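> Got a predicted model here, sequence first, then my questions.
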Amino acid sequence: MTLRFTVDARDGGTAARAGTISTERGTLRTPAFMPVGTAATVKGVWPEQLREMGYGCILGNTYHLYLRPGHERIRGLGGLHRFMGWDRLILTDSGGFQVFSLSALRKVSDEAVTFRSHLDGSAHTVTPELAVEVQEALGSDVRMALDECVEYPTGRGEVEEAVRRTTLWATRSLAARAFEGGGMFGIVQGGMFPDLRRRSVEEICALPFQGFAIGGVSVGEGKELQRETVAGTAPMLPASLPRYLMGVGTPADIYFAIARGVDLFDCVLPTRNARNGMMFTSAGPVSIKQARYADDPLPPDERCDCPTCRGFSRAYLRHLYLQREMLGSMAMTVHNLHFYARMMRRAREAISRGNFGELVKESVVSENE
């Protein structure tokens, strides 16, 4: 596999590091946030806007693209990059989390996951091999091995079974590869049991993946347990390869994980919150639904230079939201993604200076929970 990772700088007072992921398609500076493009689009923004913000990688959702429009159709149209007009990196998940979320519609065995589509009720069987085949048909640059994610709380016996099955599927995923470009990441599970997390790390990290992900968090465990799990798991992952925290994405959670040595993040939070009228700002969150913004002539964030803040007032955005005008969702999405891009850029710069810990103390990310 041709994915390479280099650590370019380390922070003086934390485990944070700045690095570069290199593939045939291009490079990605880390730590990096990946906007979620569930159905071959990051909702509300053009690819060109994402490039202008500085994003180098987006996440595509294997489960949704497999169901609609279908991976073979996308392959026939030149792959996911051409299909969606995005020329930078794409990471595809394996679909494991989406299948996990369909608990009432699925059945899990060592061989495969069987489930019914949330779209039309049709029956499907996904094996580790099929998950790899779909991702290779999409042509993503980084692919994820199929894993079994369990919710919190789940009993120890069931979590232990998920760890065993995740290792089995990881081995099969690696054996199923037909495409040698890019890279494949393995996913660590183990619930909130430290010893099972360690076991999963030992088993998954013994396999020849090009990066490793912390999975199975943000599944109902609450902030304290989530952070304990991230803090305990991240240092056990190989320091020479990328570390990816899946699906965790408040600004404070991201900075917490960066300080523990995590390199990659994805979350629907900036885009989903925007569609629900919430913006991240340098002074804390702004919920545009609140009546106090009805006559507010100020931009969402006076310290932001994004197109939304340059052009629109809070009063106007509130009007758009109440009218359910699509421009409102688009404008607030642009702002939130600018906020995240700036947040990650500041993190990389602070790590390069060796003072990331000072940035965490001085920033308002904790106010944007």
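Structure received. Computed from a predicted structure; not experimentally measured. Residues are numbered from 1 along each chain as shown.
> from here on, contacts and neighbour counts on C-alpha atoms
Will do.
> Show me the helices in the stretch 101-250 of the chain, by range?
128-138, 156-175, 194-204, 223-233 (DSSP state H, counting those that start in this stretch).
> For the longest one, name the packing helices and strands.
Packed against helix 156-175 by the contact rule (3 or more CA pairs under 8 Å, 6 or more residues apart in numbering; DSSP states H and E) you find helix 128-138, strand 183-188, helix 194-204.
> about what we covered before: so can I have JSON lines of the helices of the stretch 101-250 of the chain showing mean neighbour count and distance to residue 113?
Putting the helices of the stretch 101-250 of the chain into JSON lines (neighbours: other CA atoms under 10 Å; distance: least, CA to CA, whole Å) gives the following:
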{"stretch": "helix 128-138", "mean neighbour count": "24", "distance to residue 113": "9"}
{"stretch": "helix 156-175", "mean neighbour count": "20", "distance to residue 113": "11"}
{"stretch": "helix 194-204", "mean neighbour count": "19", "distance to residue 113": "20"}
{"stretch": "helix 223-233", "mean neighbour count": "16", "distance to residue 113": "26"}
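> Of these, which is nearest residue 21?
helix 128-138 (19.2 Å; CA to CA).
> take a look at this one as well, against the first:
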Amino acid sequence: MTAEDIKQSKDFQNPVCMRDIEEAAHSIHEVGRVTPLIQSMFLSRNIAHGEVYLKLENMQLTGSFKFRGAFNKINHLSDAEKARGVITASAGNHAQGVALTSHLLGIDSVVIMPHGAPIAKQEATAGYGAKVILHGDNFDEAHQFMEEEAERKGYTIVDPYNDVDVIAGQGSIGLEILDQMWDVDTVIVPVGGGGLISGIATALKSFNPNIHIVGVQSENVHGMTASYEANKLTTYSKGKTLADGTAVATPGDITFPITKNLVDEMVLVNEEEIAKAMKDLLQRTKTVAEGAGALPTAALEAKKIDSKWLNHKKVVALVSGGNVDLEQVSKNIDHFLVTTNHSVG
């Protein structure tokens, strides 16, 4: 794929359309939840000087938006594909979506998770009935092993992001946002492999091309941002991140062109900014967010988004998931308590 192939152009053809997303939303809503959209007075008054709303996907089944894409993908499989059993690779949230969907539909599932995946996500995935295998030090290594296992044993792959049915499922969030606030101005979305923002951007831009869409990633792992800036698929990873759910070094070849053509900007936040956003969401808005789910709030608090897209605007910041280990929550609280005490002293 060359830069010429994926540049912003009227020739761009999105493999996902509104009809796909509407059909996905219909099937997902038969079993899943329409998640709340609530205003954060803290972010509205103190940070953005507009109306900031949180789309609480941490209240979706399995505690993450990932249930949507997993359900839509598996629901579209043929009987033969279902009979072979499904396999996926995930740091945890997609894993739980696949595991719960497989349980609901009576399908065997195998999930490859990297070593170091949060214990809470490992236990929840196994609790839904999936066979959990730990392999590799990061998502990309787990993903490669998943492909090898699928080839060896005949499993049907349920990719966590680079799949049109998964993208359509995640796009159902965009439809819900429009149902809840049709005149939204700016939407801020966490980004890993790109399935979430591709689906949401497709839904929102189909309705109103003027909605400003911002993707947020960690400075430590941001393959999509690097690709977005280079105008070609690019790998970027320099360490671990609190936003483990978005720790994808190389985005998908399906999600990248959609993101490049429909997303208005990509911004990066550092680990301290992510940790602070997690703390503030818990303390100020009573919302439990994992690192990936806190990325949009981190971008707002760190002033990474131009005020012209925020001031006097209706802004939606997506809290994509809340599956965080209690140990990590405790560390965050202790860290900021120590910082506060030192600053006071």
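Structure received. Predicted, not measured: the structure shown is a model, and the values here were computed from it.
> TM-score of the superposed pair?
Scored against TM-score structural alignment, normalised by the length of the second structure, the superposed chains reach a TM-score of 0.31; 187 aligned residues with a CA RMSD of 6.9 Å.
> how about the helices of the stretch 101-250 of the first structure in CSV, adding distance to residue 188 of the first structure?
What follows is those, written out as CSV (distance: least, CA to CA, whole Å):
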stretch, distance to residue 188 of the first structure
helix 128-138, 15
helix 156-175, 8
helix 194-204, 6
helix 223-233, 9
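> And the helices and strands packed on helix 156-175 of the first structure: which comes nearest residue 307 of the first structure?
Among those, helix 128-138 comes nearest to residue 307 of the first structure, with 32.1 Å by CA to CA.
> What helices and strands are in contact with the closest one?
Against helix 128-138 of the first structure (3+ CA pairs under 8 Å, 6+ apart) you get helix 62-67, helix 71-76, strand 142-144, helix 156-175.
> Of all the ones you listed, which one is nearest residue 8 of the first structure?
Using CA to CA, the nearest of these to residue 8 of the first structure is strand 142-144, at 20.7 Å.
> What are the contacting residues of the closest one?
If you take CA atoms under 8 Å, 6 or more residues apart in numbering as the criterion, strand 142-144 of the first structure is touched by 89-94, 132, 135-136, 182-187.
> want to try CSV for the helices and strands packed on helix 156-175 of the first structure, with distance to residue 21 of the first structure as columns?
Putting those into CSV (distance: least, CA to CA, whole Å) gives the following:
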stretch, distance to residue 21 of the first structure
helix 128-138, 19
strand 183-188, 10
helix 194-204, 20
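> among the ones you listed, which is nearest residue 8 of the first structure?
Nearest of these (CA to CA): strand 183-188, 19.9 Å.
> Could you tell me which residues within that closest one count as buried?
Buried residues in strand 183-188 of the first structure, defined by neighbour count with 16 or more other CA atoms under 10 Å: 183, 184, 185, 186, 187, 188.
> ok, back up a step: quick check: which of the helices of the stretch 101-250 of the first structure is nearest to residue 75 of the first structure?
helix 128-138 (5.3 Å).
> Okay, and the closest residue to residue 174 of the second structure other than its chain neighbours sits in which element?
In this structure, residue 174 of the second structure finds its nearest non-sequential neighbour in residue 200, 4.5 Å apart by CA to CA, 6 or more residues apart in numbering. Assigned by DSSP states H and E, residue 200 of the second structure belongs to helix 195-207.
> can you check residue 315 of the second structure too?
strand 314-319.
> likewise residue 87 of the second structure?
Going by DSSP H and E, residue 87 of the second structure is part of strand 86-89.
> Following that strand in sequence, what is the next regular element?
helix 93-105.
> Give me the helices and strands touching that next one, please.
So helix 93-105 of the second structure, by 3+ CA pairs under 8 Å, 6+ apart, packs with helix 66-75, strand 86-89, strand 109-113, helix 119-127.
> Distance to residue 316 of the second structure for these - can I get that in a markdown table?
Shown next, in a markdown table, are those (distance: least, CA to CA, whole Å):
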| stretch | distance to residue 316 of the second structure |
| --- | --- |
| helix 66-75 | 19 |
| strand 86-89 | 29 |
| strand 109-113 | 31 |
| helix 119-127 | 26 |
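> now the ones you listed in a markdown table, with mean neighbour count and distance to residue 274 of the second structure?
Shown next, in a markdown table, are those (neighbours: other CA under 10 Å; distance: least, CA to CA, whole Å):
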| stretch | mean neighbour count | distance to residue 274 of the second structure |
| --- | --- | --- |
| helix 66-75 | 27 | 20 |
| strand 86-89 | 27 | 24 |
| strand 109-113 | 28 | 23 |
| helix 119-127 | 18 | 19 |
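> Nearest to residue 143 of the second structure among these would be which one?
strand 86-89 (5.1 Å).
> doesn't residue 35 make contact with residue 341 of the first structure?
No: with contact defined as CA atoms under 8 Å, residue 341 of the first structure does not count as touching residue 35 (9.7 Å).
> Those two: which is more packed in?
residue 35 (26 against 20; other CA atoms under 10 Å).
> which residues does the nearest residue to the more buried one once chain neighbours are set aside contact?
Among residues not flanking residue 35 of the first structure along the chain, residue 58 sits closest, at 5.1 Å (CA to CA, 6+ apart). The contact partners of residue 58 of the first structure, taken as CA under 8 Å, 6+ apart, are 34, 35, 36, 37, 89, 90, 91.
> Against which helices or strands is whatever helix or strand the first one lives in packed?
Looking back up the chat, that one is residue 34 of the first structure. Here residue 34 of the first structure, judged by DSSP H and E, is contained in strand 32-37. If you count contacts as 3+ CA pairs under 8 Å, 6+ apart, strand 32-37 of the first structure packs onto strand 57-60, strand 264-267, helix 326-353.
> Dump these to CSV, plus distance to residue 200 of the first structure.
Compiled in CSV, these are given as follows (distance: least, CA to CA, whole Å):
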stretch, distance to residue 200 of the first structure
strand 57-60, 24
strand 264-267, 20
helix 326-353, 29
